[in-house]
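[1] model this:
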Amino acid sequence: NFDKPRFDKPREGGAERPRFSRPREDRPQGDRPRGDRAFADRPQRERPKFDRPREGGSSWQEHPRSESPGERPRRDNEDDSKVFAKRPAFGGRGEYRERKPEFEKRAARPPREKKSGERIAKVLSRAGLASRRDAEEWVVQGRVSVNGRVINSPALDVTENDAITIDGKPLPPRERTRLFMYHKPRGLMTTHADPEGRPTVFDNLPEGLPRLISIGRLDFNTEGLLLLTNDGGLARALELPDTGWLRRYRVRAHGEVTQGQLDALKKGVEIDGVKYGPIDATLERDQGANVWLVFAIREGKNREVRNVMAHLGLEVNRLIRISYGPFQLGELPEGEVEEVKTRVLREQLGEKIAELAGADFNRPMPGDAGGKSDAKS
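    Purely as a prediction, here's the structure:
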């Protein structure tokens, strides 16, 4: 047990701490000094009085409350014309200002003038010389001149009045928008010039065709339908996934797969960080150690079919594109080209895609007399 601390220091004056013989509860209540009573317990007569007069010698009774409830009391020196004068101490709202009867509106901005020209790369692409991307590279390389001046930036708008040359040769006039179907064989690159020297599609086209560019690409070992056009705007429009054209392939692959695995691709799939959109795949038949499938996609990303097949454990050994939108490979012989009639092309594109592509079906065909269409129109 610990002893309570003791205070041995004597109180000042030698007096001891007072002790009470009776408990606190037994003491009479009247022993408490009168000055300690609460203010509310005092009799009315004992409440302090404030005899000091108000400043100015007036009291609030001199200004009785107004009889009308909506009117505030007025000061003796208050001017009716300055009722709304700003009084910060009283939360005034500031001096009243009359509003003009007619509000002055800000003058509308004049509409922006539409550009009269088009980007240089777009013009080169529409002429069927190259894709827009390749045309931009030509500009950067200094191969393009406008009005006798070499340009090195594709951020330039030109009009029909500008004289454009590529490698010193004048830009050919724009022709009518045309579309060709080509049955691409295996072993050809879809490019105008391959840096490795491999054979290209355009080196193996039949003679007599205008300068064409491809709509999309097919891999070196992929065969089937490849669309070609003389209009870069059309090529760009049909390559966009937003156009919504379905691309169908027949696939022969080594391995085994079930229809259930293929149905799961309808929700899309992500492979090595690359997201592929919905794929409609159907199992056709088994052929020994191989299976035949039909793939339908809308995006057409690089090596999409082969990458998805490898994801399912299959190795593609033959890939044939059989359709691109409404255009079918059909019985077109390998290596042959067939032009789509202008009337059919216009109907299949529709107004929306034709406007997006900037297609022109009214220009004369090369060799036409008087600008009339030939039998293919």
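[2] C-alpha from now on. contacts and neighbour counts both.
    OK.
[3] Touching the one helix or strand Val123 maps to from outside, list them.
    Assigned by DSSP states H and E, Val123 belongs to helix 120-126. Applying CA atoms under 8 Å, 6 or more residues apart in numbering, the contact partners of helix 120-126 are 130-133, 135-136, 139, 154-158, 171, 174, 230-233.
[4] quick one, helices of the stretch 251-377 of the chain?
    For the stretch 251-377 of the chain, helices defined by DSSP state H, counting those that start in this stretch occupy the ranges 259-263, 304-311, 342-357.
[5] List the buried residues of the last one.
    Spelled out, it's helix 342-357. 342, 345-346, 349, 353-354, 357 (16 or more other CA atoms under 10 Å).
[6] Stretch 271-289 too?
    For stretch 271-289, by 16+ other CA under 10 Å, it's 276-283, 286.
[7] Stretch 259-273 now?
    Per 16+ other CA under 10 Å, stretch 259-273 contains these buried residues: 262-263, 265, 269.
[8] Of those residues, just say which sits nearest to Asn147.
    Nearest to Asn147 among those: Val269, at 50.6 Å, using CA to CA.
[9] For Glu304, which non-adjacent residue is closest in space?
    Excluding the flanking residues, the one nearest Glu304 by CA to CA, 6 or more residues apart in numbering is Tyr276, at 7.7 Å.
[10] The one you found and Asp157: what is the separation?
    36 Å (CA to CA, to the nearest Å).
[11] Could you do Val316 as well?
    For Val316 relative to Asp157 (CA to CA), the value is 45 Å.
[12] When the two are compared, which one has more neighbours?
    Neighbours of Val316 and Asp157, each counted by other CA atoms under 10 Å, are more numerous for Val316; the result is 20 against 15.
[13] what's the closest non-adjacent residue to that one?
    Ala253 (4.1 Å).
[14] go on, Arg217?
    Thr190 (5.7 Å).
[15] What is the neighbour count of the one you found?
    22.
[16] With Arg126 instead?
    26.
[17] Could you also give me the structure for this second sequence? I'd like to compare it with the first:
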Amino acid sequence: MEERLQKLLSAAGVCSRRSAERYITEGRVKVNGVPAQLGMKADPERDEITVDGTALPQTEKRVWLMLNKPAGRVTTLSDEKGRKTAAELVADCGVRVWPVGRLDIDSEGLLLFTNDGEGTHHLLHPGHEVEKEYHVIVEGDASAALPILNGPMELDGELLAPAKVSLLDQRSASARLSVIIHQGKNRQVRRMCAAAGLTVKRLRRVREGTLHLGELPAGKWRWLTGEEVSQLLS
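    Okay, here's the model as predicted:
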């Protein structure tokens, strides 16, 4: 079936649709050996589509899976320092997939993997404001920190979008917070807590959009259902 080249490049994970437009205008994309033009359509089953001389990867069935990432693993597909990766835990899924977003090495919980380039760009685009919920165990004065965390905050000189932070339970030396954000700045939740005078002892992502981690054991993964994917990308 013929589709616009921008969509085909995005679906294959080559680049975003916006970047695909630039690739086309720069003459980097060819269809059957002829430089492509904006607005052109092609059928990947019939036409040869190349980017910088390399054939567009054959589109596989789009799959999504959820991993309960344990602490101590990086989110990159490979690591130059030789550290363990989250990708190693889903290597037995039988499909080449990549992580959607990041969880830092010390954090754990819900981490999505897919081979759907277009869906990845949708979820990561700041304009879609997909909520992410974290359960965070902290040390410090949680009661004093809550107004700060729920108020205007800045990171790197930039005003953050408002967060929703609530106290789940309080113990003598620690507290457990629910932190809901829809941005993805580097170590954002940890840095927010530090700015509010709290020390993070454990950080676990439990929800992304409509998708909940549930009772999935640490280090294990499962396929998302068609309904889950549809709701996630709606």
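[18] Can you tell me what His183 of the first structure aligns to in the second structure?
    Counting by TM-score structural alignment, His183 of the first structure corresponds to Asn68 in the second structure.
[19] which strand is the longest one in the first structure?
    Using DSSP state E, we find that the single longest strand of the first structure is strand 315-324.
[20] whereabouts in the second structure does that strand align?
    Taking TM-score structural alignment, strand 315-324 of the first structure hits residues 199-208 over in the second structure.
[21] how close does the matching stretch sit to the first structure?
    Taken over the aligned residues, the distance from stretch 199-208 of the second structure to the first structure averages 0.7 Å (mean CA distance after the TM-score superposition for the first structure).
[22] gap between that stretch and the chain center?
    15 Å (CA atoms, centre = their mean, to the nearest Å).
[23] okay, stretch 125-134 of the second structure sits on what stretch of the first structure?
    Using TM-score structural alignment, stretch 125-134 of the second structure pairs with 240-249 in the first structure.
[24] first to last residue in the matching stretch, what's the distance?
    18 Å.
[25] And the match of His183 of the first structure, how far from Glu80 of the second structure?
    Where Glu80 of the second structure is concerned, Asn68 of the second structure sits at a distance of 23 Å (CA to CA).
[26] who has more neighbours, these two?
    Applying other CA under 10 Å to Asn68 of the second structure and Glu80 shows that Asn68 carries more neighbours, namely 25 against 6.
[27] Please, which helix or strand holds the more buried one?
    strand 64-69.
[28] Pull out the buried residues from the helix or strand following the helix holding Val123 of the first structure.
    Next helix or strand after helix 120-126 of the first structure toward the C-terminus (DSSP H and E): helix 132-140. By neighbour count with 16+ other CA under 10 Å, helix 132-140 of the first structure contains the buried residues 132, 135-139.
[29] Against which helices or strands is the one helix or strand Lys30 of the second structure maps to packed?
    In this assignment (DSSP H and E), Lys30 of the second structure forms part of strand 29-31. When contacts are defined as 3 or more CA pairs under 8 Å, 6 or more residues apart in numbering; DSSP states H and E, strand 29-31 of the second structure sits against strand 49-51.
[30] can you tell me the mean distance of the strand it packs on from the first structure after alignment?
    Mean deviation for strand 49-51 of the second structure: 5.2 Å (mean CA distance after the TM-score superposition for the first structure).
[31] can you list contacts of that strand?
    Contacts for strand 49-51 of the second structure (CA under 8 Å, 6+ apart): 28-32, 55-56.
[32] among these, which two are most distant?
    Maximum distance among the contacts of strand 49-51 of the second structure (CA to CA): 12.9 Å, for Arg28 and Asn32.
[33] Give me the residue at the spatial middle of the second structure.
    Gly101 (2.4 Å; CA atoms, centre = their mean).
[34] What residue in the first structure is paired with that residue?
    Under the pairing rule here (TM-score structural alignment), the equivalent of Gly101 of the second structure within the first structure is Gly216.
[35] returning to what we had before: for the residue nearest to Glu304 of the first structure, what are its contacts?
    268-270, 299, 301, 304.
[36] counterpart of it in the second structure?
    Per TM-score structural alignment, Tyr276 of the first structure is aligned with Leu160.
[37] Next one: that match from Ile137 of the second structure, what distance?
    Distance from Leu160 of the second structure to Ile137 of the second structure, by CA to CA: 22 Å.
[38] can you check Leu56 of the second structure too?
    On the measure of CA to CA, Leu56 of the second structure and Ile137 of the second structure end up 45 Å apart.
[39] Quick one: the strands in the stretch 51-200 of the first structure, in order.
    Using DSSP state E, counting those that start in this stretch, the strands of the stretch 51-200 of the first structure run over 118-119, 144-146, 149-150, 157-158, 164-166, 169-170, 179-184.
[40] will you turn these into a markdown table that also has distance to Leu312 of the first structure?
    A markdown table is the format used below for the strands of the stretch 51-200 of the first structure (distance: least, CA to CA, whole Å):
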| stretch | distance to Leu312 of the first structure |
| --- | --- |
| strand 118-119 | 44 |
| strand 144-146 | 47 |
| strand 149-150 | 52 |
| strand 157-158 | 48 |
| strand 164-166 | 48 |
| strand 169-170 | 51 |
| strand 179-184 | 27 |
